[in-house]
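In: Sequence first, then the predicted structure:
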Amino acid sequence: MKTQNIGSNFDDFLMQEGMLEEAAAVAVKRVIAWQIAQEMKGQKMTKTSLAEKMRTSRASLNRLLDENDASLTLTTLTGAAAALGKKVKIELVPA
């Protein structure tokens, strides 16, 4: 007996289940959180000192670094980047 494929790949499956955008957002957030954490480590900066430089709470910074929390504002992201001596570059690419 031959079984029918639900989707030709994992992206198709996620799209059919209505989860593609959410999965993409979580993936992007994980990369951003990882990059910020790596930069903090490289600069030997603690969460407390980064939060102070960003003029925000440590709880807010913890949400930024939480790779499973896909909510992220550009203001928070650019603030973290500036506090680390970096800037943010975002671009749209073909789907």
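Out: Arrived safely. Residues are numbered from 1 along each chain as shown.
In: Every contact and neighbour count from this point should use C-alpha atoms.
Out: OK.
In: mind checking the SS state of Asn62?
Out: Under DSSP: H, G, I helix; E, B strand; the rest coil, the three-state class of Asn62 is helix.
In: tell me, how many neighbours does it end up with?
Out: When neighbours are defined as other Cα atoms under 10 Å, Asn62 has 15 of them.
In: repeat for Lys41
Out: Count around Lys41 with other Cα under 10 Å applied: 11.
In: Against that first model, consider the following:
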Amino acid sequence: MKKKHIGSSFDSWLREEGIYEEVTASAIKRVLARQVEAAMKERQFSKAEMARRMRTSRAALDRLLDPGYDAVTLSTLRKAAAAVGRQLRLELV
């Protein structure tokens, strides 16, 4: 009988390489950036309008929307969620 999968899972490989947490955090940031951008499009907010509603600068909003920039604060994420009428929900698993 042939095995359906050979070797370890991708998550296991990331852990073995010692980069699981970093890769996971980066993936979460990318998802959040896409969700904020989708909510902006849904509400037809320009970047300038979104920044105004967040009470922040366009540069700060650009950093939030940049999938490669991972130093975004919870405060910034909360402001972005509130600006598009959503709530930020975090959970530890």
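Out: Perfect, thanks for sending it. All values reported here derive from a predicted model rather than from experimental measurement.
In: the longest helix in the first structure is where?
Out: If you go by DSSP state H, the first structure has its longest helix at helix 20-42.
In: What residues sit buried inside that helix?
Out: Val26, Lys29, Arg30, Ile32, Ala33, Ile36, Ala37, Glu39, Met40 (16 or more other Cα atoms under 10 Å).
In: what's the distance between the nearest residue to Met54 of the second structure once chain neighbours are set aside and Ala38 of the second structure?
Out: Distances taken as Cα to Cα, 6 or more residues apart in numbering place Lys79 nearest to Met54 of the second structure, at 5.3 Å, with adjacent residues excluded. Plainly put, Lys79 of the second structure is 16 Å away from Ala38 of the second structure if you go by Cα to Cα, to the nearest Å.
In: before we move on, the earlier item: helix, strand, or coil at the residue nearest to Met54 of the second structure?
Out: helix.
In: Just want the angle from the helix or strand encompassing Ala48 of the second structure to helix 20-43.
Out: Element membership of Ala48 of the second structure, judged by DSSP states H and E, is helix 47-54. Using axes from the mean of the first three to the mean of the last three Cα atoms, to 10 degrees, one finds that helix 47-54 of the second structure and helix 20-43 are set 100 degrees apart in direction.
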